[in-house]
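This is a predicted model, with the sequence first.
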Amino acid sequence: MLSPLAVAQQSNDNDARIAPQIDQSEVIPAKLDTENFVVALRGGALAIEDFGTSGLAALQLSYHINEDFYVSAEYALAKAGLTSYERLSGAAPLLTDDERQWHYYGAELGYVLLPGQVYLGSDYALNTGWSLFAGAGNVDFAGDKVFAVKFGSQFRLYLSDWLAVDLVVADYVFETTILAESKTTHNLSMALGFAVYF
């Protein structure tokens, strides 16, 4: 029969044989940026219902509440073209040049649905974010100011920790009585631009 001392010695020998010899690596925490404000400038095209497609310019200021939600204020402008009636009939223009100016200003709430990465080769990757948003504001068009609802999606490609490229597809929905009857119009837009974090 083994003595308690021998049993303890044997237990220590077993522990020594199975103990892993792993060097501890030093963990360095990531230095995350804390910029929550974003200024974005975009250019693109807006299809104003009944008035064709025209150039669009938009300026947006956003605040990221957290990594998922953000709020934005936007100002956008475009100029409407001729209606099909004006082109085909040769009649007098329905609107003056000033009335063809299209302006939108409003606010929206966005949710980053799919954060991710885009890989350029096997060794280089860029962060991305795809979000959905909805908001409301006013449209100043054809001598009238009307309430508008805006919704759409945004894809953002981060070139650095302070600069990103984004693509926005949106629909501005509002009531109009320009053609003698009240109707809801859908005005689709697509714009590409840069966003600066600060």
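Received it, and whenever you're ready, just let me know what you need. Residues are numbered from 1 along each chain as shown.

drop to CA atoms for contacts and neighbour counts, all remaining ones
OK.

Residue 198 - nearest residue in space that isn't next to it in sequence?
residue 35 (5.0 Å; Cα to Cα, 6 or more residues apart in numbering).

Now stretch 142-160: buried residues?
142, 148-158 (16 or more other Cα atoms under 10 Å).

how about TSV for those, with distance to residue 51 and secondary structure added?
Below are these laid out as TSV (distance: Cα to Cα, whole Å; DSSP: H, G, I helix; E, B strand; the rest coil):
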residue	distance to residue 51	secondary structure
142	11	coil
148	17	strand
149	19	strand
150	19	strand
151	21	strand
152	21	strand
153	24	strand
154	25	strand
155	28	strand
156	30	strand
157	32	strand
158	35	strand
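
Take this one as well and set it beside the first:
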Amino acid sequence: MHSIQIRNYVLGTLLACSGAYAFAAEPSQPSEQVVVPEVARRDIKLPRFPSSDFEIGTFVGTYSTQNFGASAVGGLRLGYHVTEDFFVEGVVAQTKVSDASYRQVLPGGVFPSETETLSYYNLSVGYNILPGEVFIGSKHAKPFSLYVIGGVGSTQINDQRKATFNFGSGMRVYLSDRWALQIDARDHIFSLDLLGKNQSTQNLELTVGITASF
């Protein structure tokens, strides 16, 4: 029993010495230095992409003034697309109104001169009801949208300025990312004092124009 204990003691001592020798013989690894790169800070300016929510355009067409007949009309429009469905539009335009038919039965006619200028402006809200594509020929398709529109404004004729309501519908055909063809039909409703009688008039307008988005 005593000899076994001595043997175990000797073996343990030899193992401990050999482990210490191996640890001492193992070469030490040099510590790696962490390199932190120095990056110069730069102020980055984000690019400004053009917006196509606004559009401006011109139009011509015909304006039929109740009791006075139709005449050519021209004007400008400025629009803003609030969403893909809703947009607002401001319009200014003018036309000529003739009382030649009245002068055949009434000496002096209705207006001080035979031809008077009718001008109007309005602000309207539109809603795109049917976006889609229209085919031009058999190979070319262009985006288009049908819309309904209505608003309020003012009409001036014969030194009278009258509040005006308008409503109608139209169509846009997008010829490119910037240009569009716009066809519009509108009814302008305002009261007019003629020969001492105030009456509500409905005045139909049909126009075609070009708009540019920006």
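Now that the structure is in, tell me what you want to look at. Note that the structure is a prediction, hence the values are computed from the model and not measured.

if we can go back for a sec, map the residue nearest to residue 198 of the first structure onto the second structure.
Under the alignment by TM-score structural alignment, residue 35 of the first structure pairs with residue 52 in the second structure.

Does its match touch residue 179 like I think?
No. The pair residue 52 of the second structure / residue 179 is not scored as a contact, 10.5 Å apart, by Cα atoms under 8 Å.

Next, show the common contact partners of the two.
Counting by Cα atoms under 8 Å, 6 or more residues apart in numbering, the shared contacts of residue 52 of the second structure and residue 179 are residue 213.

Who has more neighbours out of these two?
residue 179 (18 against 13; other Cα atoms under 10 Å).

So what does the more buried one match up with in the first structure?
Checking TM-score structural alignment: residue 179 of the second structure goes with residue 163.

Could you do residue 194 of the second structure as well?
Checking TM-score structural alignment: residue 194 of the second structure goes with residue 178.

OK, contacts around that match?
residue 142.

ok but it is inside a strand, no?
No. The assignment for residue 178 of the first structure, made by DSSP: H, G, I helix; E, B strand; the rest coil, is coil rather than a strand.

re earlier: the match of residue 179 of the second structure contacts residue 196, doesn't it?
Yes. Counting by Cα under 8 Å, residue 163 of the first structure does reach residue 196; the two are 4.8 Å apart.

Can you give the distance of stretch 109-126 of the first structure from its chain's centre?
13 Å (Cα atoms, centre = their mean, to the nearest Å).

Quick check: residue 105 of the second structure is in a helix.
No. The assignment for residue 105 of the second structure, made by three-state DSSP, is coil rather than a helix.

how near is it to residue 69 of the second structure?
Plainly put, residue 105 of the second structure is 16 Å away from residue 69 of the second structure if you go by Cα to Cα, to the nearest Å.

which one of the two has more residues nearby?
Using other Cα under 10 Å as the criterion, residue 105 of the second structure and residue 69 rank with residue 69 on top: 13 against 9.

give the contact list for the aligned partner of that one in the first structure.
Matched to the first structure by TM-score structural alignment, residue 69 of the second structure sits across from residue 52. Contacts of residue 52 of the first structure were listed using Cα under 8 Å, 6+ apart, and they are 80-83.

which residues sit against whatever helix or strand residue 112 of the first structure lives in?
Assigned by DSSP states H and E, residue 112 of the first structure belongs to strand 101-119. Strand 101-119 of the first structure has contacts (Cα under 8 Å, 6+ apart) with 67-80, 125-142, 150.
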